[in-house]
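1. A predicted structure for the sequence below; I have some questions about it.
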Amino acid sequence: MRFRIGPVSGSLRWRPVVLVLVGFAVLVLLVALSVARGDFPIRLGQVFDVLLGGGQRGQRFVVLELRLPRALTGALVGAALGVAGAVFQSIARNALASPDVLGVTWGAGAGAVGVITLTGSFGAVSGSASKVGVPVAALVGGLVAGVLVYGLAWRRGIDGFRLVLVGVGVSAVAGSFTQYLLTVGDVTDAARAMVWITGSLNGRGWEHVVPVGLALVVLLPAALVGTRLLGVLQLDEDTVRGLGVRVSGARTALLLIAVVLASVATAAAGPVAFVALASPQVAVRLAGASAPPVAGSAVVGGVLVVGSDLLARTLFGGVELPVGVVTAVLGAPYLMFLLVRGRREARV
């Protein structure tokens, strides 16, 4: 489909468009189901009635104050991780490149756990200040890890294999540092941090929805503008320069977008494993594209997190699992599949 808006013209392939539309419809349905399920069951029709301004007072409280913020946080966190994964995989030209593998998520986790444990132990900040400090510390930790990986992997350009190897090393260091922080913190704070680093949407409110939503409003359009650039960056360095693209500046800007989105998502829900890894690969196959589609990856990421959280809350009756446990169970086999497939392709 070709279009023209003033001096801007281009074309849209139908499969990526259908993926976004159908995926968004599925995401809305999953959010409604997540809001409807719980100890106080509400029918889907009543959920939509409340969202449109109607419903009883008790239903409005349950939907708007207790369940909807959690579901929206999951959708936004999944979308942010999906976009971050699409950018990382496109730039590294490697399906294994994601914030989880490259250390960004663990860097953000180390910063947040440091605030949760150390401030609780030494009384450095009040509870309200700690709520502000956790997202800021996660953002700083993710940025530090991203800069470190980029700097160590740079050798007259970025090689995807070297980037993944450096990222695995940074992840190991950040993970070990996080475990050390858990040992020096108070037992209560350490237990709270352990639930957080597993990846959980329990107790999420509007204060978690707003930061991730604002980050997506600002950075998702920038990533969509760079969609064509992401496709170009999958080519080798000489070809990209021959097309007139400033490789270093473009790559740095896109990586910064991905790091910020991954860090903000981690600050809101903890390190939700494998979403950023699997979402772009699922989206690229459904869309039939040569590179992970940004919008498609965002929708698939939201569906994966909300669906996993719905399973975590309802699959085992009264026992509620952290959403990160379910995404890890779903994502670990997919990671092994990617490794086996990459090894077979290397042999060929």
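-> Sure thing, it's come through. Remember, it's a predicted structure, so these values are computed and weren't measured experimentally.
2. going forward, measure contacts between C-alpha atoms and count neighbours the same way
-> OK.
3. spell out the secondary structure type for the residue most central in space within the chain.
-> Centroid-nearest residue in the chain, with CA atoms, centre = their mean: L81, separated by 1.6 Å. Assigned with DSSP: H, G, I helix; E, B strand; the rest coil, L81 falls in the helix class.
4. any figure for the gap between it and I91?
-> Noted for L81: a distance of 15 Å to I91, by CA to CA, to the nearest Å.
5. which strands and helices sit next to the helix of greatest length in the chain?
-> Ranked by number of residues, the top helix in the chain under DSSP state H is helix 127-153. With contacts taken as 3 or more CA pairs under 8 Å, 6 or more residues apart in numbering; DSSP states H and E, helix 127-153 sits against helix 104-122, helix 160-184, helix 247-269.
6. just put these in TSV and tack on mean neighbour count and distance to A97.
-> Formatted as TSV, the helices and strands packed on helix 127-153 follow (neighbours: other CA atoms under 10 Å; distance: least, CA to CA, whole Å):
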stretch	mean neighbour count	distance to A97
helix 104-122	27	11
helix 160-184	18	6
helix 247-269	23	12
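7. structure two is appended below for comparative analysis:
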Amino acid sequence: MTVNAPAADTGTETPHLVETVPDRVAEVRRSRSHARRRGHLVLGGLLVAWLLAMVVRTLLGDFTITVPDFWRIVLGTGEVPGGAEFILLDSKLPRAVVGTLAGVALGASGATFQLMARNPLASPDVLGLTMGASAAAVFTLVILGGSGAAVTLAALVGSALVAVALLTLSASRPGSAPTRMILVGIALSAMLTSVVHWVLLRADIYRAHEAMVWLTGSLNGVTWRQIGLLGVVVALALPLLLATARELHLVELGDDLAAGVGAPPGIVRARALLLVVLLVAATTSVCGPIAFVAFLSGPIARRLLGGRASIGAAALVGAVIVVLADHAGAYAVPEVNLPVGVVTGVVGAPFLLWLLTRERSSS
């Protein structure tokens, strides 16, 4: 019996195999380059959208201010029409500036929570952080009769206590932290909502009305001193939060992988939560809990970037949402000034239902 020897390896397939490696490397590089270009375009587009929103909020409305008059008022040079200076410096401009700061803080906070929890439905609203600040602030405002710095400090303490509870209770079982964090946050939020209702029942009519307006989320009556304090917090906390973005992206891939590459998930979450507490508490103490901004900003930014998460893009999306929502609340309905939280709630609820539908259809 003759046994045919296997054909000799002539090496004809080797060049093909070798050529696929640089091809794949080049494809990865092209993909990364495309993602960077898209990211730059999206960030540029969001900056332009924010600038346009600021122009609309400060110059348009029931009292129109021209661009030359705007610069005369801001720079303090020349004469302007009667009442224009007061309307710009005491109403329009402060609301536009605080809306920007609040939107940036809430947008970045929401994107951070969604990265940590690996869930697009996570946000400071859902996880109880906003309600912790609200409950402590309302208790101080109504029961203790505090105001100003006392309310700000109470909001910070309330958010911090919720953050400690989230970290402690969600880290009790390794590998299940994201799911447990969401469940713990929902439970804490429900409990704190009951506390707020109890406080309102004990309040007199004047205090209850003041607390309800604050709980709705409003930019009305914000002073330049409050804006300055919020600006300092955002200027300090946001760059630090952006600096932790790489580690947060590693945590998004899984606790084991993050720990293996030198980013312990517990430490990363604690550091990010501390920064989010500062941003959310400072914003809530000034503007109240503005609904859905933290929740909306992350998913919108992710879709604009083709599925990639970005804290910076989410911050800009939040700024655009709050500034435009405040303008719509002031002028959309004649002779009715709606708080910004009402507008974001009306827009955010349908978006949540749409996102839930998309998540279910894609699963």
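-> Everything's here; your move. Here the structure is a predicted model, which is why all the values come from computation and not from measurement.
8. quick one: which of the helices and strands packed on helix 127-153 of the first structure is nearest S128 of the first structure?
-> The minimum distance between S128 of the first structure and those falls on helix 104-122, with 11.7 Å, by CA to CA.
9. now for the closest one, which elements pack on it?
-> The contact analysis (3+ CA pairs under 8 Å, 6+ apart) places helix 104-122 of the first structure against helix 127-153, helix 160-184, helix 187-198, helix 247-269.
10. swap in 6 Å and give it another go.
-> helix 127-153, helix 160-184, helix 187-198 (3 or more CA pairs under 6 Å, 6 or more residues apart in numbering; DSSP states H and E).
11. okay if I get those as a markdown table plus distance to A287 of the first structure?
-> A markdown table is the format used below for those (distance: least, CA to CA, whole Å):
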| stretch | distance to A287 of the first structure |
| --- | --- |
| helix 127-153 | 29 |
| helix 160-184 | 23 |
| helix 187-198 | 31 |
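12. and these: which comes nearest L229 of the first structure?
-> Of those, nearest to L229 of the first structure by CA to CA is helix 160-184, at 16.8 Å.
13. tell me, that closest one lands on which residues of the second structure?
-> Using TM-score structural alignment, helix 160-184 of the first structure lines up with residues 178-202 of the second structure.
14. tally of neighbours for L243 of the first structure?
-> Per other CA atoms under 10 Å, the neighbour tally for L243 of the first structure reads 9.
15. quick check: it vs R155 of the first structure, distance?
-> Separation of L243 of the first structure from R155 of the first structure (CA to CA): 21 Å.
16. A strand includes A222 of the first structure, no?
-> No: secondary structure assignment (three-state DSSP) places A222 of the first structure in helix, not in a strand.
17. measure it to Q89 of the first structure for me?
-> A222 of the first structure is 17 Å from Q89 of the first structure, where distance means CA to CA.
18. which one's more surrounded, those two?
-> Applying other CA under 10 Å to A222 of the first structure and Q89 shows that Q89 carries more neighbours, namely 24 against 14.
19. spatially, what comes nearest to the more buried one if we skip its sequence neighbours?
-> Using CA to CA, 6 or more residues apart in numbering and skipping residues adjacent in sequence, the residue nearest Q89 of the first structure is A97, 5.0 Å away.
20. for V232 of the first structure, find the nearest of the helices and strands packed on helix 104-122 of the first structure.
-> V232 of the first structure lies closest to helix 160-184 among those, at 14.8 Å (CA to CA).
21. what's the average distance of that closest one to the second structure?
-> After superposition onto the second structure, helix 160-184 of the first structure sits on average 1.2 Å from its aligned residues (mean CA distance after the TM-score superposition for the first structure).
22. Provide the angle between the direction of that helix and the direction of helix 187-198.
-> Helix 160-184 of the first structure and helix 187-198 meet at an angle of 160 degrees, taking axes from the mean of the first three to the mean of the last three CA atoms, to 10 degrees as the criterion.
23. which elements pack onto helix 160-184 of the first structure?
-> Judged by 3+ CA pairs under 6 Å, 6+ apart, the packing partners of helix 160-184 of the first structure are helix 99-102, helix 104-122, helix 127-153.
24. so for Q56 of the first structure, which of those sits nearest?
-> helix 127-153 (31.9 Å).
25. centre of the chain to the closest one, how far?
-> How far helix 127-153 of the first structure lies from its chain's middle: 15 Å, per CA atoms, centre = their mean, to the nearest Å.
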